Structures are given as structure tokens and as C-alpha cells.
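Novice: Return a 3D structure for these sequence lines:
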Amino acid sequence: MSTDQLAGRPTRRPRPSSPAAGTRGRPAGGRLSLRQRRAGAFYLFAGPWLLGFLALTAYPLGYALWLSFTNSDGLSPHVSFVGLANYREVFTDPDTMASLGRTGLFTAITVPLSIIGGLLLAVLVNQPIRARGLFRTLLYLPAVVPPVGAALTFKLIFDRDSGAVNGFLDLLHINGVPWLVDPYARWVLVALTMWAVGNVMIISLAGLQDIPKELHEAARVDGASPWQSFTRITLPLLSPVIFFQVVTGIIGALQSFAPLLIAINPTPAGVTSVPESNYFYMIDVFAQYFANGRYGYASAMLWVLFLVIILITFLLFRLSRGAVFYSVEPESAQTKRRTIGGA
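Specialist: Take a look at the predicted model:
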């Protein structure tokens, strides 16, 4: 009998040796561990998306970047490397810079109007009125219409000879207006953009319904007017939603391509028939690709636009500090772990 048994202390029995003791992290019998099975399931489900991303996004981006340093015309197998010549031409070509300026002006007009109009509509349909569900549906319907169909519809509505707008003006004994040419074509495009403001309305409405009603009730008890309640409570709490709409609205407006469909002859050969006020940057890219066959130069134009969007987005995030109020502030640093008896 051992001394531990004589002293009344329990004895420890040796653990049986495991057959998989030498293979740490892998169960016996050659089976996969739980971590390996989860990784396999992840790649099984994410595999189709990863393949699509590599084939339809990563490869086209890389190929376009390579084309931007060449003089490729898309047809000839002989391609020469020209370095930064295409990028220098983008910044020195007056037509390209003018198209970028028109795109910037269009963005500066439509983005604020869309956000303000969508917010006003959201405030309206958020009121306890009858059939507000019907009003929400009717106001949102134009947003689900495809841009191609919406642009072609507006082209028919504002047609000089058979359009509904000039038909209504004839009833008022007013001469028809050539809406699809300068200087009116720009405002037709603005109207097309505002017609689909229901998308902004739905996002703003979701933000409004997320604001606690108790805050407005407390402000009303304290004697705040509706305008004070809107500017001191609603707008600050809605600032993350508005900031999101500003960023996505600018990105979408800079890539606007629908004006091409509001043209006399919307084909690659007749792309120059687009009114000058609506000859935007993406239309110029389309013309360089398919009308002029300058694949290298057009690819450089697209990468310049990509860099402009990245720069604008970065500046917006820097300027939003102190103006956007989040309900949960992002952690600036990891929370210090506390231990028992420690500080």
C-alpha cells in the first residue's frame, strides 16, 4: 500500500494513451475536425460567388488596367505599350474634361434634390393618414422600373411631335417645346432622376421609423415646435441614413448612362447625337470604346473615374466626422480586458 493511500489522499490513475495522440487537432480514424468541416462548407457555398467574382469582376478590372497602358483598338492583335500616355490625354483633352464637368454639375443638382425630395415624401407618408400604405406603394413604383425602360418612356413622353407633354401644351394653346435638345434636355434628365426618388423615400422612411417616438413626445411636452423637433431630433438621428444616401447618390450619378437613351439615334455610330448638355463622362467612354475603337484610352478614362470616386468618398468620410451621429459609436480601440484583482 502506498503512502498516499495510508494518508487518505486519492490516487491519480494514468490516462489511457489515445491512438491519435500524435495528430494534434485531428480526431482519430482520419476524420476531419469540426473546423475543417466548417471551412469545407464555407468554400462549398461561397465557391460559386468566388468564381463569379474572379471571372466577372477581378479579371475584367485587371484586363482593363492593362489595356489602359496600351493603344489597343479591340480588334488588332498587335498592341503596343504606351505607358501613361492615355492618362495624360485624359487630363489634357478638353472634350473629356468638359464631359466630366457636365457629369459633376448633374451630380450637384440631382443628389441634393433627390435626398430632400425623398426625405419630404418619407415624412409625409410616415404620418398617421388613411391609405398611407397605398401612397407608399404608388410613390415607390417608379423606382422599380428598369432605367432603360424609364429613359425610353421619358423619350416618348417628351417627344416634340407626338409626346404627351407637348400634347398637353397644345390644349393650352402653347407652342410645343423641343424637350430633347438643348437647352431643355438637361432638365428632362433631372425630371427622370426625380421621378425615381421613391428609392430614397423608402430608405429615409426606414430611418424615420427607427427614431423612438418618446423623443418627439418629450420635446412636445417641453414646448418644442414641429420644426424644432425636426431639426433638433429627426435630422441628427437621421444623419447616418442621409450620409449613406449622399455617398451612394454621388457614386450613381457619376456613373450615369441613361442620358444615352434620351437621344435622337441611340446607337454606337450615332452617339454624338446626344445633346451636348447630356453628353456625360460615361457616354464619352461609350463613344471611345464602340464608335472610335480606342479601347486603351477608354479604359484609362474608366480608371480615372474610379480614382475620382475613391477620392470623393474618402473626402466625404473625412468631412462627415462630427456631422454624422451614430447610435453606437465605432470602437476606436480594443476594450481592455479586466482580470480579477487587476486594474
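Novice: Please make it C-alpha for all contacts and neighbour counts, starting now.
Specialist: OK.
Novice: what residues are up against residue 9?
Specialist: Residue 9 sits next to no residue when contact means Cα atoms under 8 Å, 6 or more residues apart in numbering.
Novice: Now do the SS call for it.
Specialist: Put simply, residue 9 is coil when judged by DSSP: H, G, I helix; E, B strand; the rest coil.
Novice: how far away is it from residue 192?
Specialist: 88 Å (Cα to Cα, to the nearest Å).
Novice: same thing with residue 199?
Specialist: Distance, residue 199 to residue 192, by Cα to Cα: 13 Å.
Novice: How many residues are close by residue 10?
Specialist: Residue 10: 8 surrounding residues under other Cα atoms under 10 Å.
Novice: Check residue 172 too.
Specialist: 9.
Novice: Ok, the one 3 residues further on next?
Specialist: Residue 175 sits with 11 neighbouring residues when counted by other Cα under 10 Å.
Novice: Now it. Nearest residue, chain neighbours left out?
Specialist: Setting aside the residues directly before and after it, residue 175 is nearest to residue 169 in space (Cα to Cα, 6 or more residues apart in numbering), at 6.8 Å.
Novice: To check against the first, give me the structure of this:
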Amino acid sequence: MSVGQLPSVAAAQAKKATKAKKRLRSAPRAERTRTSMTTRRRRAFYAFTSPWIIGFLLLTVGPMVYALWLSFTTFDGISPRWHYVGLGNYRELFADPVTWDALGRTGLFAVTSVPLSIVAGLALAVLVNRPLRARGLLRTLLYLPAVVPPVGAGLIFKQLFNRDSGAANGVLHLVGVDAVAWLDDPYARYVMLMAVLWAAGNIMIISLAGLQDVPRELHEAARIDGASAWRTFRSITVPLLSPVLLFQTVTGMIASVQTVMPLLLTANSGPQSVTSIPQANYMYTMHVFAEYFALGRYGYASALLWVLFVLILIATGLIFKVTSGVVFYTVEPEAKK
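Specialist: Next up is the predicted model:
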């Protein structure tokens, strides 16, 4: 390198150093910009979700914590004289045969009503997914019972199956059959099952959405291969609907074990006499209702509710564990990518 080239080399190096300094100064600025955007997005997220978060904390978490505290006491809701009994309420409920009988009836109702409602909803979804005349009207009529409030549904079924003036016994009278006390033992449980199936329109809508998401190319390929309609439904449609069926199973199980209002309103004795409700419909939630409002044992009833909460968590975990190998997801989870 000649002496004359030294100034130009020095100038080039100075230029590179200047550019490097500019990049160093601009990098923190870009980082600050990204940080400020992340902060604004985080603030916007919490601003929009804050009503739900506040409501969840005040109306769900707060009462649950309060009920947990009550479950360790003898509080009756009125008297200020209550005592801390520790696990006394829990020991009593595990030794109470009435609690176990009510829990058994609740489990039987859940394992019966949930599969029946899912099958009925899926059958209706397959029906209304076909190219029928007035298909939209048929979907609306089948879905309408699902939007009827539980109070209205309970009163409707109480009138339909009334022993003296109900439409069900009116039909039986036309064919020469004696009137049946539908709202008493042992028929009361069947009335509840019919009430569940009557409101299967909600499951129908969810199943219909799942059916319309199944690729038609798979059905066409199966038809070309000579597969029957039943084989196509069993081998293609049901596996692709398995996430929907899992969702319906979990939510249906949770809803079935928490049923209260229809049981009260369909009772022949009326909700004012909880203890005289038919034995077939005296489920776990009715036992809780009786302990709360008929006997005023707030502490014991709170313990019953917390046991139900734990049992629901266990049942949900078991459902996910048992169905982990049969549920088919068309999109792989994030962890497996």
C-alpha cells in the first residue's frame, strides 16, 4: 500500500465506524418502538377483557372462596352463632347414605342423558344437512326448544305430563289406557330424559356446523371406492367430528350433574316441598337445594357443592384421558410442529 492511499483507507474506516454508531443508536430506538407497541397492545387487551375479569373475580371466584370457608363451619344463613368444625361437614357427607344415593342417581342420569342427547342431536343434524325443502324452517323449528328457558321448559313438561289434565294422559285415554302418574316414581326419571331430548336442538346446531366442515372430497372418494353411506359416516364423518363430540360430552356431563330447575318444577309436589320430590329425581343438586333452603345448613351444603366441583374436575380429566386416542384433530397442536 502506498503512502497516497492511506488517507482514503482512513476515510473509509471512519465512514464504517460512523455507520456502525448510527446503527447502534437506531437499534435501541427500534427496540423502544416495539416495546411501546407491545405495551399498548397489552393495555388494550386488559381494557377490553377487564369487565369479564372483574365479573369473574367478584361473581365466581369470590363466592367459591366464601363457600369453601362456609364448608368448614355450621353457619345456617341467619344465626350469628356458628362454629368452625373443620372437616366435620365432609366426614358427615361421606358417611351419609342419602348423599351417596343422590350421587348415584346423578351419575346414572348423566351416563344416560348425555349419550342420548348427543345421538339425537347428531341424527337431527344429519337430517337437516340434507337438501330438503324448507330446510331453514325445519332447522328453526328443531332449534326453538333449545332457547326456551329452564323455568319455561319445566312448566311445559309439568303441564304435558300432569296426571289429571296433561296431554300425555289425554292421548293414552284415546287408546283406552289408564292415566299414568308421570311425575311420580318410577316414571319421573323418564320425563326428565324426555325433557333433555326435547332440547337437543342446541347439540344439533353444533353438530351441523361440524358436519359442514367435513371436506366433501373425502365423501366423494369413499363413494367412488364403493363405500356405503353407513361406512362413510362411521369411518369418515364420525372421526372428523370427534372433537365436536368430545366438546358436547364434556359440556353435557357438566350440565347434567348441575340440573336443578327442571327437577324442581316437574315435581308433582311443587318446589315448596323439596323433601317430597320423587325419589327418582332426588339427585345430588336436589340434595344440595334441600340442605340449603329447606334445612338451612349452609355449611354442609357448601361442602356438598365443593365435593361436586372436585368430582366434575375428576370426571372431565377422565373423559380427556379415555378419549385421547380416539379424538382426531385435523390441525396438529403447536407443540408438535
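Novice: Got a TM-score for the two of them?
Specialist: Once superposed, the chains reach a TM-score of 0.90 (TM-score structural alignment, normalised by the length of the second structure), with 329 aligned residues with a Cα RMSD of 2.6 Å.
Novice: about what we covered before: and the corresponding residue of the second structure for the residue nearest to residue 175 of the first structure, what element?
Specialist: Matched by TM-score structural alignment, residue 169 of the first structure corresponds to residue 172 in the second structure. Assigning secondary structure by DSSP states H and E places residue 172 of the second structure in helix 167-174.
Novice: swap in residue 32 of the second structure?
Specialist: In this assignment (DSSP H and E), residue 32 of the second structure forms part of helix 6-56.
Novice: picking up where we left off before, how big's the offset between the helix holding residue 172 of the second structure and the first structure?
Specialist: Superposed on the first structure, helix 167-174 of the second structure shows a mean distance of 2.0 Å to its aligned residues (mean Cα distance after the TM-score superposition for the first structure).
Novice: Give the buried residues for that helix.
Specialist: Using 16 or more other Cα atoms under 10 Å as the test for burial, helix 167-174 of the second structure gives 168, 169, 170.
Novice: Which secondary structure state does residue 331 of the first structure sit in?
Specialist: Here residue 331 of the first structure is coil, with the state taken from three-state DSSP.
Novice: Now for it, how many residues are close by?
Specialist: Residue 331 of the first structure: 7 surrounding residues under other Cα under 10 Å.
Novice: Can you give me the distance of it to residue 198 of the first structure?
Specialist: 34 Å.
Novice: Could you do residue 189 of the first structure as well?
Specialist: Remark: distance between residue 189 of the first structure and residue 198 of the first structure (Cα to Cα) = 16 Å.
Novice: neighbour count winner among the two?
Specialist: residue 198 (25 against 22).
Novice: Counterpart of the more buried one over in the second structure?
Specialist: So, by TM-score structural alignment, residue 198 of the first structure is matched to residue 201.
Novice: what's the distance between that match and residue 309 of the second structure?
Specialist: Counting by Cα to Cα, the separation of residue 201 of the second structure from residue 309 of the second structure is 27 Å.
Novice: Please apply the same query to residue 46 of the second structure.
Specialist: According to Cα to Cα, residue 46 of the second structure and residue 309 of the second structure sit 28 Å apart.
Novice: Now check residue 302 of the first structure against the second structure: what is it aligned to?
Specialist: Checking TM-score structural alignment: residue 302 of the first structure goes with residue 305.
Novice: Quick one: neighbours of its match, just the number.
Specialist: Residue 305 of the second structure: 18 surrounding residues under other Cα under 10 Å.
Novice: Ok, the one 3 residues further on next?
Specialist: By the criterion of other Cα under 10 Å, residue 308 of the second structure has 18 neighbours.
Novice: check contacts around it.
Specialist: Contacts of residue 308 of the second structure (Cα under 8 Å, 6+ apart): none.
Novice: quick one: it is in a helix?
Specialist: Yes - Residue 308 of the second structure: assigned to a helix according to three-state DSSP.
Novice: residues contacting the counterpart of residue 73 of the second structure in the first structure?
Specialist: Aligned by TM-score structural alignment, residue 73 of the second structure pairs with residue 70 of the first structure. With contact set as Cα under 8 Å, 6+ apart, residue 70 of the first structure has these partners: 79, 80, 81, 82, 83, 86, 296.
Novice: I'd like the residues you listed as TSV, with neighbour count appended.
Specialist: Output for the contacts of residue 70 of the first structure, formatted as TSV (neighbours: other Cα atoms under 10 Å):
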residue	neighbour count
79	15
80	11
81	14
82	14
83	13
86	21
296	27
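Novice: what two of the residues you listed are the furthest from one another?
Specialist: 79 and 86 (13.8 Å; Cα to Cα).
Novice: Please look at the match of residue 169 of the first structure and residue 179 and confirm they touch.
Specialist: Yes - with contact defined as Cα atoms under 8 Å, residue 172 of the second structure reaches residue 179; the gap is 6.8 Å.
Novice: Next, count neighbours for the equivalent of residue 109 of the first structure over in the second structure.
Specialist: In the second structure, the residue matched to residue 109 of the first structure (TM-score structural alignment) is residue 112. Neighbourhood size, residue 112 of the second structure [other Cα under 10 Å]: 13.
Novice: swap in residue 20 of the second structure?
Specialist: Neighbour tally, residue 20 of the second structure, other Cα under 10 Å: 12.
Novice: For it, give me its contacts.
Specialist: Residue 20 of the second structure makes contact with no residue, according to Cα under 8 Å, 6+ apart.
Novice: dump the residue contacts of the aligned residue in the first structure for residue 43 of the second structure.
Specialist: By TM-score structural alignment, residue 43 of the second structure lines up with residue 40 in the first structure. The contact partners of residue 40 of the first structure, taken as Cα under 8 Å, 6+ apart, number zero.
Novice: now do residue 208 of the second structure
Specialist: Shown in contact with residue 208 of the second structure (Cα under 8 Å, 6+ apart): 122, 125, 126, 128, 129.
Novice: And residue 231 of the first structure? What does it align with in the second structure?
Specialist: Counting by TM-score structural alignment, residue 231 of the first structure corresponds to residue 234 in the second structure.
Novice: Correction: the previous question concerned residue 277 of the first structure.
Specialist: Mapped onto the second structure by TM-score structural alignment, residue 277 of the first structure lines up with residue 280.
Novice: cool, and residue 323 of the first structure?
Specialist: The alignment partner of residue 323 of the first structure in the second structure, by TM-score structural alignment, is residue 326.
Novice: That match belongs to a helix?
Specialist: No - under three-state DSSP, residue 326 of the second structure falls outside any helix and is assigned coil.
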